[in-house]
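Peer 1: sharing a sequence plus its predicted fold:
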Amino acid sequence: MDRKDLNDMLWFMAVAEEQSFTRAAARLGTSQSTLSHVIRALETRLGLRLLSRTTRSVAPTEAGERLLRTLAPRIDEIESEVDALMTLRDRPTGQVRITLSDHAFHWIVWPKLRPMLQAYPDIRVELFLDNGFRNIVEERFDAGVRLGESLDQDMIAVRISPDWRLVAVAAPEYFERHPKPQVPHDLVNHDCINHRQTTSGGLYAWEFEKDGQELRVRVNGQLTFNSTSAMRDALCHGLGLGYVPEDVVAEDLHRGRLVQVLDDWSPRFTGYHLYYPSRRQNSAALSLVINTLR
């Protein structure tokens, strides 16, 4: 195989993974027209159509999917070995891609990671904020951050936060218009702020527990978010009653901007873990990130 084919296949991988010539071109640092020309030339040399193109999307064909499944693990292995070689340098270097929720980013990861980045300027970190579940192997992330109870068994997990809980809160002016709920079922009569789950697309059913009794309540209201920071702002402006991580609203509760209800019904959740594939040798950059967040 000509070495040019291998280079062009790497460009094909970028298009297939991004499902967009525009995003792939930006990732590769080239123009969309040049990238499109390279892919067409590769398809011509192979005598196979690798990508199905429409005006709105790009997706691998059956041959493209097969090529992608063949290339991806081998490229990952090469990148891992190159990263491992970087451990021979005096200073850690390389790139780390992590997928995590906005709550984990703002309250756990970023406060610890920021000073580390200042101390190690040769390390590049890409943080993909997404409240859904990602296949970090298929999407070529080095690691992810999720609750311990949500992790696959074939992953190595490192705990990076204590247990935490969600709390039901609203602004004092909201409770001037509505009676405080005494039990979770009272929430069906309230204007609640919903949370959209990225992976399933459904709305989060609020989870409660007391004396061994577990309840899930589906609420309704005017607003729906997929971001805890946006939800907090709406809560502080009296736009509804929400169920949010306690640390996000701790200062608001202390200063009286928000009022907590159903405190004895709020269970604790297993803390956040940073997880990564067990079969992959860690680069010096990822090892430093792990030790920083541990």
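Peer 2: Everything's here; your move.

Peer 1: every contact and neighbour count from this point should use C-alpha atoms.
Peer 2: OK.

Peer 1: what is the neighbour count of Leu10?
Peer 2: The local packing of Leu10 (other Cα atoms under 10 Å) involves 17 other residues.

Peer 1: so it sits in a helix?
Peer 2: Yes. The assignment for Leu10 is a helix, going by DSSP: H, G, I helix; E, B strand; the rest coil.

Peer 1: from Glu81, how far out is it?
Peer 2: Plainly put, Leu10 is 17 Å away from Glu81 if you go by Cα to Cα, to the nearest Å.

Peer 1: again with His273
Peer 2: Computed as Cα to Cα, the His273 to Glu81 distance reads 25 Å.

Peer 1: contact partners for Ser150?
Peer 2: Counting by Cα atoms under 8 Å, 6 or more residues apart in numbering, Ser150 makes contact with nothing.

Peer 1: and the strands in the stretch 1-150 of the chain?
Peer 2: 51-53, 58-60, 94-100, 123-129, 143-147 (DSSP state E, counting those that start in this stretch).

Peer 1: pull out the buried residues from the first one.
Peer 2: Just to be clear, that refers to strand 51-53. Going by neighbour count (16 or more other Cα atoms under 10 Å), the buried part of strand 51-53 is Leu51.

Peer 1: next one: that strand to chain centre, how far?
Peer 2: Its chain's average C-alpha position is 27 Å from that of strand 51-53, according to Cα atoms, centre = their mean, to the nearest Å.

Peer 1: pull the residues that contact it.
Peer 2: 16, 58-61, 64.

Peer 1: ok, now the last one?
Peer 2: Judged by Cα under 8 Å, 6+ apart, the contacts made with strand 143-147 from elsewhere in the structure are 96-101, 104, 136, 269-277.

Peer 1: quick one, it and strand 94-100 angle?
Peer 2: 30 degrees (axes from the mean of the first three to the mean of the last three Cα atoms, to 10 degrees).

Peer 1: for the lengthiest helix in the chain, packing partners?
Peer 2: Ranked by number of residues, the top helix in the chain under DSSP state H is helix 62-85. If contacts are counted by 3 or more Cα pairs under 8 Å, 6 or more residues apart in numbering; DSSP states H and E, helix 62-85 sits against helix 3-18, helix 284-293.

Peer 1: show me where the stretch 151-294 of the chain has its strands.
Peer 2: Assigned by DSSP E, counting those that start in this stretch, the stretch 151-294 of the chain shows strands spanning 155-159, 164-170, 194-195, 206-210, 213-217, 224-225, 242-245, 259-261, 268-269, 272-277.

Peer 1: and Leu46, which of these is closest to it?
Peer 2: strand 272-277 (32.8 Å; Cα to Cα).

Peer 1: thinking in terms of the whole chain, how far from its middle is that closest one?
Peer 2: Distance, centroid of strand 272-277 to centroid of chain: 12 Å (Cα atoms, centre = their mean).

Peer 1: okay, one more to line up with it:
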Amino acid sequence: MPREHYSDLLALMAVAKERSFTRAAARLGISQSMPSHTIRGLEARLGVRLLTRTTRSVSVKEAGERLLRVVAPRFKDIESELRHVTELSETPAGARRITATEHAIDMPLWPKLAEILSAYPKLKVELSSDYTLTDIVQGRYDFGVRLGDGLTRDSSPVRIAPDLQFAIVGAPSYFAARAMPASPQDLTNHECINFRLPTRGNLYAWELKKGQSELNVRVEGRLVFNGIYQIVNAALSGHGLAYVPEDLARPHLESGRLLPVMKSWWRTFPGYHLYYSNQRETSRAMRVLIKALRYGE
């Protein structure tokens, strides 16, 4: 195939991944009509249909699947080699992708990343907010960030933050007509704001600890969120008790907008860790990020 037709294959790969010409165009940074036009030309030259098109969706036909099985890995290899060549430079460069929760991005990551980006103008960083236990290899991420007790054995972890305490809090308006709970059992009589775990889809059980006693308490309430910041906002509005990182609640506790609840049961977890696959070679850009983000550096 002539070299000018390589872009046709890139368009096919994008459409196959996105299952949409519109989303593929956005991914490639081209006009919405271009992917469809490009792939029709490719099909005409090959003499075979590669895609099935309907008014609502796009799917890959058998011939397209066969072509992608051969072509897609080749393009990935080319991208990988180009990235490795870029990394031979003494100056850290290229794009690095990190998956982390929104709280991890705001607290330990961004303050240090802001300094790194100022120091290394050729370095690019993509931050993806995600609460799932993402497979960083399959997701093509360079790093993930999770609490220390949630790491897998096949990763190389680097601590980037101190231990993290979770706090139970509620707004003064919430307690206007309610007594403050004194024990985990009392939580059953309160409106508690739940967090939906994205990995399994069930509600997160509040992990409490007092001395040697450890409890996982399943709470009830009318509100469920899949983001920690929304839970804090709901608590501030007086809609129930929340179980959130203490550093996130601290400004509101200091101002009196939130009150501490059952403080003796607040639990501390191993702090955030940056992790990466121990099966891949670390680039200079990765080493720069690791050193700059390491806790205590």
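Peer 2: Arrived safely. These figures come from a predicted structure and were not determined experimentally.

Peer 1: now the longest helix of the first structure, how far from the chain's geometric center?
Peer 2: Distance of helix 62-85 of the first structure from the chain centroid (Cα atoms, centre = their mean) equals 22 Å.

Peer 1: could you do stretch 272-286 of the second structure as well?
Peer 2: 16 Å.

Peer 1: tell me which residues of it are tucked away?
Peer 2: Of the residues in stretch 272-286 of the second structure, 272-277, 283-286 count as buried by neighbour count, 16+ other Cα under 10 Å.

Peer 1: look up how far Leu258 of the first structure lies from the residue lying closest to Gln260 of the first structure once chain neighbours are set aside.
Peer 2: Leaving aside its chain neighbours, Gln260 of the first structure sits nearest to Val169 (4.4 Å; criterion: Cα to Cα, 6 or more residues apart in numbering). Distance, Val169 of the first structure to Leu258 of the first structure, using Cα to Cα: 6 Å.

Peer 1: the two: who's more crowded?
Peer 2: Each of Val169 of the first structure and Leu258 has its neighbours counted (other Cα under 10 Å); Val169 has more, 29 against 26.

Peer 1: who wins for proximity to Arg27 of the first structure among the strands of the stretch 1-150 of the first structure?
Peer 2: Between those, strand 123-129 lies closest to Arg27 of the first structure; by Cα to Cα that is 12.2 Å.

Peer 1: touching that closest one from outside, list them.
Peer 2: 92-102, 105, 117, 285.

Peer 1: rewinding a little: and the residue nearest to Gln260 of the first structure, how far from Pro179 of the first structure?
Peer 2: Distance of Val169 of the first structure to Pro179 of the first structure, computed by Cα to Cα: 13 Å.

Peer 1: buried residues in the longest helix of the first structure?
Peer 2: Those would be 64-65, 67-68, 72, 80, 83-84, for helix 62-85 of the first structure by 16+ other Cα under 10 Å.

Peer 1: that one vs the second structure, average offset?
Peer 2: Helix 62-85 of the first structure, aligned to the second structure and superposed, deviates on average by 4.6 Å (mean Cα distance after the TM-score superposition for the first structure).

Peer 1: relative to helix 284-293, how tilted is that helix?
Peer 2: 70 degrees.

Peer 1: neighbouring contacts of stretch 130-142 of the second structure?
Peer 2: The contact list for stretch 130-142 of the second structure, computed with Cα under 8 Å, 6+ apart, reads 96-102, 143-144, 197-199, 276-277, 286.

Peer 1: out of the contacts of strand 51-53 of the first structure, which is nearest to Leu113 of the first structure?
Peer 2: Taking the contacts of strand 51-53 of the first structure together and measuring to Leu113 of the first structure by Cα to Cα, the closest member is Ala16, at 30.8 Å.

Peer 1: what's near enough to touch the closest one?
Peer 2: 51, 58-60, 68.

Peer 1: if I look at it, how far off is Thr22 of the first structure?
Peer 2: 12 Å.

Peer 1: coming back round to it: in the contacts of strand 51-53 of the first structure, find the pair that's most separated.
Peer 2: Val58 and Gly64 (11.3 Å).

Peer 1: got CSV for the buried residues of helix 62-85 of the first structure, with distance to His190 of the first structure too?
Peer 2: As requested, the buried residues of helix 62-85 of the first structure are arranged in CSV below (distance: Cα to Cα, whole Å):
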residue, distance to His190 of the first structure
Gly64, 51
Glu65, 48
Leu67, 53
Leu68, 49
Ala72, 49
Ser80, 52
Asp83, 53
Ala84, 55
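
Peer 1: who touches both of Val169 and Leu258 of the first structure?
Peer 2: With Cα under 8 Å, 6+ apart as the test, Val169 of the first structure and Leu258 both reach Leu235.

Peer 1: and Ser33 of the first structure, how many neighbours does it have?
Peer 2: Quick note: Ser33 of the first structure (other Cα under 10 Å) scores 11 neighbours.

Peer 1: what about the residue nearest in space to the middle of the second structure, distance to Ile168 of the second structure?
Peer 2: With distances taken as Cα atoms, centre = their mean, the residue of the second structure nearest its centroid is Asp130 (2.5 Å). Between Asp130 of the second structure and Ile168 of the second structure the computed distance is 23 Å (Cα to Cα).

Peer 1: check Ile160 of the second structure too.
Peer 2: Look at Ile160 of the second structure and Ile168 of the second structure: by Cα to Cα, they are 24 Å apart.

Peer 1: which one's more surrounded, the two?
Peer 2: Ile160 (26 against 23).

Peer 1: surely that one meets Leu274?
Peer 2: Yes. If you go by Cα atoms under 8 Å, Ile160 of the second structure and Leu274 touch, sitting 6.4 Å apart.

Peer 1: can you show me the helices along the stretch 101-250 of the second structure?
Peer 2: 102-104, 110-119, 228-236, 246-255 (DSSP state H, counting those that start in this stretch).

Peer 1: most packed of those helices?
Peer 2: Highest mean neighbour count among the helices of the stretch 101-250 of the second structure (mean count of other Cα atoms under 10 Å): helix 228-236, with a mean of 20.

Peer 1: tell me roughly how far that helix lies from the first structure on average.
Peer 2: Compared with the first structure, helix 228-236 of the second structure is 2.0 Å away on average (mean Cα distance after the TM-score superposition for the first structure).

Peer 1: against the first structure, where does that helix fall?
Peer 2: Against the first structure, the aligned range for helix 228-236 of the second structure is residues 228-236 (TM-score structural alignment).

Peer 1: what does that stretch contact?
Peer 2: Residues outside stretch 228-236 of the first structure that contact it (Cα under 8 Å, 6+ apart) are 102-103, 169-171, 193, 225, 240-242, 244-245, 248-249, 252, 257-258.
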